[in-house]
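A.B. asks: pasting the sequence and the predicted model now:
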Amino acid sequence: MTATAELRDITVAVVREKEQPFTIEKARIRGPQDDEVLVRVVATGLCHTDLIVRDQYYPVPLPAVLGHEGAGIVEALGPGVKDLKVGDHVVLTYGACGHCNPCSGGHGAYCKDFFGLNFGGGALDGSTAIQDPDGHPLHDHFFAQSSFATYALSRENNAIKVPDDAPIELLGPLGCGIQTGAGAVINSLKVTAGSSFASFGAGAVGLSAVMAARVAGATTIIAIDVVPSRLELAKELGATHVINSREVDVVEAVRAITGGGANFALESTGRPEVLAQGIEALGGLGVIGVVGAPKLGTKAEFDVNNLLLGGRSIRGIVEGDSVPKVFIPQLVQLYQQGRFPFDKLVKFYPLDQINQAAEDSTRGVTLKPILTIGG
């Protein structure tokens, strides 16, 4: 099936104003062009990044259709699609051009056009694919998908084929939040067997990192958070120690557990004071990855000599340094083997309860909301 100019009626969740609730609206989407695929969205994760864009931490133009952890079934193909077929089950992930130097080197998360492709509110030429019933454009192409919708357009290179026997309604978060935490551990930090790892934050990203650290063979795995239920779950998922940072000095506790400081750490809260703690909690030659996203322009402070004299490192990480076509199927396989039980993080909500899902996520009641959209 190839693209036509015909517009398809869809239902979308729209952000129209800064810090205002999502609204469920009718809209229309064009058919796929070039190397695009049209995906019938079965479910999509709700990620912290959706909420900070709703609140305009990042300047995505409004009104916009967000959503960037979509999973569904390919329904139509553009004429340039080479490998995907109608009926394929896919997880939608971040957009990358595929041909710049970082992309060519296997580092699509650092694509030279990453911000434009994922946060620009349209294609790089400014065009959009979605319009309201009156023909007014809605900003889209969010993470090259805008999957808070019954149908989403993606490019072939960010629609990742997954096995038909995997639960497609569960897999969307592998496209961003889960691959960010797991990839940070496996791809970026390269956590080693027998090492110590500390996760500063036990949300969906932090707990994905905990599970990945267990897969990688770390023998001391510390989860740090302020929510007791998250810490209990962390123990179930592989943490050997948990720390409630409201109750003890985190740096002292990590140093005591590890015998001087962690070999590896991950900061997923986006809070600069937590990053500072993470740096202080590293052992000699330790490295901390940073995945938490605060407002643009946020500054952090740390003791330069502590970094220098201990040979410590700070590493910024986007999307877990993932090559999605390789890494997402690997995570699916680990899940199917029972070694990466990320289903314990999720709670399902229908699309029309997106604002409740957002509130529950912000309050910490739900770690990873998934919005069910179609069967």
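C.D. replies: Perfect, thanks for sending it. Because the structure is predicted, anything quoted here is derived from the model rather than measured.
A.B. asks: for the rest of this, base every contact and every neighbour count on C-alpha atoms.
C.D. replies: Fine.
A.B. asks: report the buried residues of stretch 82-99.
C.D. replies: The neighbour-count check on stretch 82-99 (16 or more other CA atoms under 10 Å) flags 84-85, 88-98 as buried.
A.B. asks: now swap in stretch 223-241 and tell me
C.D. replies: Buried, per 16+ other CA under 10 Å, within stretch 223-241: 223-225, 227, 230-231, 233-235, 237-241.
A.B. asks: can you list these in CSV and add distance to Leu367?
C.D. replies: Below are the buried residues of stretch 223-241 laid out as CSV (distance: CA to CA, whole Å):
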residue, distance to Leu367
Ala223, 15
Ile224, 15
Asp225, 13
Val227, 11
Arg230, 8
Leu231, 12
Leu233, 11
Ala234, 12
Lys235, 15
Leu237, 14
Gly238, 17
Ala239, 17
Thr240, 20
His241, 20
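A.B. asks: so which of the residues you listed sit within helices?
C.D. replies: Among the buried residues of stretch 223-241, the ones falling in helices (DSSP state H) are Arg230, Leu231, Leu233, Ala234, Lys235, Leu237.
A.B. asks: the last one: what's it in contact with?
C.D. replies: The one in question is Leu237. Leu237 makes contact with Leu207, Val210, Met211, Pro341, according to CA atoms under 8 Å, 6 or more residues apart in numbering.
A.B. asks: in JSON lines, list the ones in helices among the buried residues of stretch 223-241 along with distance to Gly297.
C.D. replies: Listed next are these as JSON lines, based on distance: CA to CA, whole Å:
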{"residue": "Arg230", "distance to Gly297": "29"}
{"residue": "Leu231", "distance to Gly297": "31"}
{"residue": "Leu233", "distance to Gly297": "33"}
{"residue": "Ala234", "distance to Gly297": "31"}
{"residue": "Lys235", "distance to Gly297": "35"}
{"residue": "Leu237", "distance to Gly297": "34"}
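A.B. asks: here's the one I want to compare it with:
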Amino acid sequence: MNVKAAVVDAVGEPLRIRELVLDEPRANEVQVRMAATGVCHTDAVLRDGWIPTTMPIVLGHEGAGIVERVGSAVTHLQPGDHVVLSVNSCGTCRSCLSGHPAYCLEIYAHNFAGGRPDGSSAFTDSDGSRVGSHFFGQSSFAEVVNASVRSVVKIPEDFPLELAGPLGCGIQTGAGSVINVLRPAPGGSFVVFGAGAVGLSALLAAVAGRVGTIIAVDVVDSRLELATELGATHVVNGAREDAVARIQEITGGGVQTALDTTGNARVFRQMIDALAVAGHAGALGASAAGSEGVIDLPTALSRGIRVTWIVEGDAVPQLFIPELIAMYRAGHFPFDRLVKTYPFTDIDTAFADSESGDVLKPVVVF
């Protein structure tokens, strides 16, 4: 099958849309015609070489579409099903079997290596040369993909597919970090550093959980204004205020739960310093090599704080994504406020708007 796809040919190069050949789905794969795909920071991280992979490659890992074919080993999905594509995993390691597929022991091979675990790729160029596939088990910057079955999440047919895609990674990551990992108490306190799509998804989860004091820290006033509209009780502009001092003032001595979505070492240190005694912090922002932060270890020990590094919100996508959809439909999780759609042909503009901060969650529509 010939399909149009956005290809990265080498590290740091822009995405170029061209026609590729898609192979037949394997026994454990699902062929999906894409309706929409979110643009995520992790796509840019791979494009720019922060995480090594095989190039050229088709990226995209927040896909949503309709099943066209299923492999011979797939029994719970059928053509016509509406699906979201999420993180891939092996399904058989200790992490997968204990309900933590985001920490799969074979996570690189199944998500970042640029092909199937056996080394094959679903895509070839017009001259027969290999083009990498199966980024997050899907490579959804293509009209049709052969996705690993463990990446596929069935959703209600009446849910808008242009909204569904970001649930596969960014929205799931932010919300899951709060709901599955940090679990701030109703009436308790929570701060998120970084009011982008992931940070505001975390904020929405805290609002849904009836957390009493919800603080957003960013350096862009428009994002802080939106955070207030979405339910933040306080906002702090870190470029104009001492974020640690302000958080301690708001909370009366320190915040109980905190999340850093920026990957910035200085911000990470601020988060640690803003914690209350026995506070719990989460970190999930991707960082370039050499971004190591510094923690005052003796002081941290005496305060009894916890720090958890979080991948994909520590979620089981097949369970958690339907939960987020139910929350949205009940009016408790309005993540649609973060989304802006673009035609697939404008994918470079979507990337640029995401990186400039002008748009929180771009979604390209096929």
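C.D. replies: Yes, it's here. Quick caveat, the model's predicted, so the values are computed rather than measured.
A.B. asks: TM value for the aligned chains?
C.D. replies: Scored against TM-score structural alignment, normalised by the length of the second structure, the superposed chains reach a TM-score of 0.99; 366 aligned residues with a CA RMSD of 0.8 Å.
A.B. asks: distance-wise, check whatever residue of the second structure lines up with Asp134 of the first structure relative to Leu20 of the second structure.
C.D. replies: In the second structure, Asp134 of the first structure lines up with Asp127, judged by TM-score structural alignment. Separation of Asp127 of the second structure from Leu20 of the second structure (CA to CA, to the nearest Å) stands at 9 Å.
A.B. asks: these two: who's more crowded?
C.D. replies: Taking neighbours as other CA atoms under 10 Å, Asp127 of the second structure and Leu20 compare with Leu20 leading, 25 against 8.
A.B. asks: tell me the contacts of the aligned partner of Leu182 of the second structure in the first structure?
C.D. replies: When the first structure is aligned by TM-score structural alignment, Leu182 of the second structure is paired with Leu189. Leu189 of the first structure makes contacts with Phe264, Val287, Ile288, Gly289, as judged by CA under 8 Å, 6+ apart.
A.B. asks: and the first one, what's its match in the second structure?
C.D. replies: By that I understand Phe264 of the first structure. With TM-score structural alignment as the criterion, Phe264 of the first structure lines up with Thr257 in the second structure.
A.B. asks: for the helix or strand harbouring its match, packing partners?
C.D. replies: Per DSSP states H and E, Thr257 of the second structure falls inside strand 255-260. Identification of packing neighbours for strand 255-260 of the second structure by 3 or more CA pairs under 8 Å, 6 or more residues apart in numbering; DSSP states H and E yields strand 189-193, helix 265-274, strand 275-283.
A.B. asks: so where is the helix or strand just after the first one in the first structure?
C.D. replies: Heading C-terminal from strand 189-193 of the second structure, the first helix or strand you meet, by DSSP H and E, is helix 197-208. On the basis of TM-score structural alignment, helix 197-208 of the second structure is assigned to residues 204-215 in the first structure.
A.B. asks: one more: stretch 154-173 of the second structure?
C.D. replies: Using TM-score structural alignment, stretch 154-173 of the second structure pairs with 161-180 in the first structure.
A.B. asks: quick one: the helices in the stretch 101-250 of the second structure?
C.D. replies: 107-111, 161-164, 170-176, 197-208, 221-230, 243-251 (DSSP state H, counting those that start in this stretch).
A.B. asks: just put the ones you listed in a markdown table and tack on distance to Glu323 of the second structure.
C.D. replies: What follows is these, written out as a markdown table (distance: least, CA to CA, whole Å):
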| stretch | distance to Glu323 of the second structure |
| --- | --- |
| helix 107-111 | 24 |
| helix 161-164 | 12 |
| helix 170-176 | 10 |
| helix 197-208 | 12 |
| helix 221-230 | 19 |
| helix 243-251 | 30 |
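A.B. asks: of all those, which lies closest to Ser151 of the second structure?
C.D. replies: Checking the helices of the stretch 101-250 of the second structure against Ser151 of the second structure by CA to CA gives helix 107-111 as the closest, at 9.8 Å.
A.B. asks: what's the mean distance for the closest one versus the first structure?
C.D. replies: Aligned to the first structure and superposed, helix 107-111 of the second structure gives a mean residue distance of 1.0 Å (mean CA distance after the TM-score superposition for the first structure).
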